[in-house]
Each structure stands twice: as structure tokens, then as C-alpha cells.
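1. Sequence first, predicted coordinates after that:
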Amino acid sequence: MLLLSACGRKDNYRDIDPDKIKPWVPKAEPLSQYGNHSPYRVHGKVYQVNNNPVGFAQTGKASWYGKKFHGRPTSNQEVFDMYKLTAAHKTLPLPSYVEVTNLKNDRQIVVRVNDRGPFVGDRIIDLSYAAAKALDFVNDGIADVHIRVVHSPKDLVENPIKQGLTYLQLGAYSDKNAAYNLAKKTSELLGIETFVTILTTHAGALHRVRIGPISSEQKVNTLLNKITSSGIPDAKVITE
């Protein structure tokens, strides 16, 4: 059964403590007997299930669904429990484990994908009420997220950056006004502290707009996706 995305309301929902929700430990599981038929069609559009999602990642909008579907079968015929960390995705194999990062507040969780959807608008994933609660966007209804497939606990380990200090550089300008304007824009747009460093060269002063230092590759990737999706296209990783 294909469940359509339903951006839930929190009215009359049981309040839950996100810190007490049982987390998933990602692991290899056999494909479900149901829900993996490919290709399939919804609302006239054809979807192809990705049976080899190694390295799969997406950035886009997430919604959440809850009471309307609570207790009903998901696409792989499990029972949907809105108080568990589960999700619906259009093309990932069922089941899959996905790390979801809320780009607004950098909260992260792992969800188990056991349903198909969302088939509304431009949303890339539909999360359970519990998952939306853990990521703190129940009231917003929609969140900008980054998702990536994880296959085992080792995929969740943040690899520390050991050589030098790592920054995201958003641009480098001879015109200091351009640099400071970009730094101000980034700080206001994303709520991230952004600064300008000056490098003296033979050609004159170079004003570099930066964020950091950043302590792990995971945080670098999260910030890079957040910055790029906000319309700042030239950000790059710098290690010094």
C-alpha cells in the first residue's frame, strides 16, 4: 500500500521525549518481499527503485506523517508506528537506514525506511512523527534536510580532521566591501558565524570569507550542503 505524504499536525499527539526514543543501529537486512517492485507508477509518474544505494545522498525538503496512518500497513507491509524513527522514500530499497540532518539546527538521527513516498510537491523524504520530533520541526511541518544511506554503525563515525585546521571558504576578493557583504549576508541568512581574513600577496590584499575551523568531515559536508542550498555556490574546503 502506498501511503501519500501527509504533513501532520501535532494536535492531540502524545508528547514524547526525543532523547528517550529508541535509536536504530543500522545493519544489512534482506529486501522486503513487498514494496520493492520496480518500476512503479504513482500519479502518472514512474519511479525506479535504487537497488545499489551505496553512497546515496540527497538534500531537499522533508515532511512528516503521523496519526492518520498510525497502525496502518506501510509499503513493505509492516505496521506504521508514528512513535518510531521510520520514514518513507520514493526510490530507496525497503528497508534502508538513512541518516537525516536538519540543516536548520544540525540535529541528526537515523531512520529506517519502510514506506514509499512522499508524492507531494518537491519533498524528498517523509518522516514519522517521532523523527520530526527528534529533529525539532514538528511545528514547522517542513524542514530542509540532508540525507545519506548508512549500512553499519561505522558509517556514523565522524572522521576527525587531523592535519591542520579546516575551513569552508565562501569566496576570496580584492574588494573588501564584497567580502564583508558576503560575510554579513551568510551570517544573517544561515545564522552561522562568518569572518574575513586578509592575505597579503604581491598583487595586493586578498579578503577571504570563511567559516570555521570545523572539527570533522561530517560537519564539513553538512555545512557545505547547507551553504550551497542557500544560493552560495562557490564554497570550498580549505585546510591550513
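-> Thanks, I have the structure now. Numbering: from 1, shown residues only.
2. For the rest of this, base every contact and every neighbour count on C-alpha atoms.
-> Fine.
3. distance of Thr59 from Arg148?
-> Counting by Cα to Cα, to the nearest Å, the gap from Thr59 to Arg148 is 9 Å.
4. cool, Lys226 as well?
-> From Lys226 to Arg148 the distance is 14 Å (Cα to Cα).
5. what about those two, which has more around it?
-> Lys226 (22 against 19; other Cα atoms under 10 Å).
6. Second structure for comparison follows:
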Amino acid sequence: MFGHPIPKLPQHDWDGLDATHIVHADEPLQIIPTSDKLKSFPFYFAHDVKHALNLCVARQTVVQKLQQAAALLPAHIGIVVLDAWRPRAVQQALQDDIGHVVKQTYPELNEQEQQALLAQFVAPADSDFISPHLTGGSVDITLFDINSGEWLDMGAGFDEPTERSYTHFYEDQPESAACGNRRLLYWAMASVGFSNLPTEWWHFDYGNALWAHYANEQHALYGAIQWEGAAS
């Protein structure tokens, strides 16, 4: 299973997600626990992103499925959670920060083209839009070697706004470490019910509108939810 190629899926349309019907699951957020095979590193807090949390929280079922996926991995490999539930304030900060990176990296693109590229990597922060992370159903993750503690080579940095971040990018280089590691991560997560955002090798969903879209589900389970004490 882990050696199978990653399918190339089409880019979603953020506007279309608004129409997804939600059958709300009465399920709280919880702190993602630490174990030998599952750890958290609140990436945005560590990198001083405005309003970022110093912990990672997600819906109960998402946490359970993360633990199941970690258990499926080889004994020496675990999952690091970089981000999970995210308030609108952080979403806006990422729009600003990564938008600046896009402008600096692609000066040859006009403003409309830059915004289209940004939309591949960062969901809207509009007050009337429910971003995937705001539901507690999204997780940004990578793999680590339990013996050394080192993160595995995934071929592109977390939040890197380039084509190298597309999940299937290394499928034409099957001999590369990045291809093998992405397949390992993708299929471990898919096998327990997560869907993947095709433009981000690190982003996985369960229960929200993005998951419903890629998993061909009739409705989502999670709408917006608030973590007590977080900036809105």
C-alpha cells in the first residue's frame, strides 16, 4: 500500500466549498496528545506568526485517526503535527505573510495571478468563509525518525508556495527519498479516512467541507468551532 503512486487530483475551488451542506457533529476540540509516534510542534507559534497558538488542537475523531495513522507507519517513523485548528486571525496573518513571499518570489506575475497562486496554498480569511482549519478537521503534518528525531525529507518546505509542494510532484522521480516519504505519509493518512489537499503534501482533512469534496461525501460533519482563549 505505502509504495503505491499518489494520484494527481484537480485543484479545488474555494468558492464552491461554501455550498457544502454540514450535518454538525457534536464533537469538541482537544489537545493532540504526545506519544512516541505522535508529536506536536506548533510551527506558527515557533515562527512568531501573529495570534498563533502554542499548542495543536483538533476534533476528537481527527485526533483518534491521527493516532491510528501513526500506528500504521514503520516502527521507527512517527508523525509531527505542525498545525491543526486555526482561528481567522491566524488565517489572515498567513494570508499576509505568505502573500508577501509570493510577491517576492514571483515578481513577474501580475496581482491577479499572484492572488490565484496564493489561493492554492492559503484559504481565504474572509469573515463569511469557513476555512478548513477553522473547523478543527484539518491537520498540517510531516514525518520524523523516532531514533534521531529528525524530520524526513519531503522535497519541499512546509508552506513553500511552489509546485514542489504539490503532493504528486515527485511521482516522476520514484527513486527519490521525497517520493517514498510522501507516499508513506499519504497512504497512512488515506487508509484511516483522511483526504489530502493536492497542492500541499502536508495538509490532510477529515469531516470538513474540503474532505467532503475530495472524499465524494454528501455532506460535511464539521463547521466552524472556537477554542476557548484563542483570538477569533
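-> Thanks, I have the structure now. Predicted model only: the values in this text are computed from it and were never measured.
7. Just give the TM-score of the two.
-> Here the TM-score for the pair of chains, by TM-score structural alignment, normalised by the length of the second structure, is 0.24; 93 aligned residues with a Cα RMSD of 5.7 Å.
8. what's the longest helix belonging to the first structure packed up against?
-> Counting by DSSP state H, the longest helix found in the first structure is helix 176-190. If you count contacts as 3 or more Cα pairs under 8 Å, 6 or more residues apart in numbering; DSSP states H and E, helix 176-190 of the first structure packs onto strand 166-173, strand 195-201, strand 204-211.
9. now the ones you listed as JSON lines including distance to Lys184 of the first structure and mean neighbour count?
-> Formatted as JSON lines, these follow (distance: least, Cα to Cα, whole Å; neighbours: other Cα atoms under 10 Å):
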{"stretch": "strand 166-173", "distance to Lys184 of the first structure": "12", "mean neighbour count": "20"}
{"stretch": "strand 195-201", "distance to Lys184 of the first structure": "9", "mean neighbour count": "14"}
{"stretch": "strand 204-211", "distance to Lys184 of the first structure": "10", "mean neighbour count": "20"}
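10. now these in TSV, with distance to Lys236 of the first structure?
-> TSV is the format used below for these (distance: least, Cα to Cα, whole Å):
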stretch	distance to Lys236 of the first structure
strand 166-173	5
strand 195-201	15
strand 204-211	10
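11. State the distance from Glu113 of the second structure to Gln120 of the second structure.
-> Taking Cα to Cα as the measure, Glu113 of the second structure falls 11 Å from Gln120 of the second structure.
12. Settle it for me: which of these two has more neighbours?
-> Higher neighbour count among Glu113 of the second structure and Gln120: Gln120, with 20 against 12, using other Cα under 10 Å.
13. any idea which helix or strand carries the more buried one?
-> Using DSSP states H and E, Gln120 of the second structure maps to helix 111-121.
14. Give the next helix or strand downstream of that helix.
-> Counting by DSSP H and E, the next helix or strand C-terminal to helix 111-121 of the second structure is strand 138-145.
15. Could you list every helix and strand in contact with whichever helix or strand comes after that following strand?
-> Heading C-terminal from strand 138-145 of the second structure, the first helix or strand you meet, by DSSP H and E, is helix 177-191. Judged by 3+ Cα pairs under 8 Å, 6+ apart, the packing partners of helix 177-191 of the second structure are helix 60-72, strand 138-145, strand 195-196.
16. Need these in TSV (columns: mean neighbour count and distance to Leu82 of the second structure).
-> Output for these, formatted as TSV (neighbours: other Cα atoms under 10 Å; distance: least, Cα to Cα, whole Å):
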stretch	mean neighbour count	distance to Leu82 of the second structure
helix 60-72	19	13
strand 138-145	23	5
strand 195-196	24	15
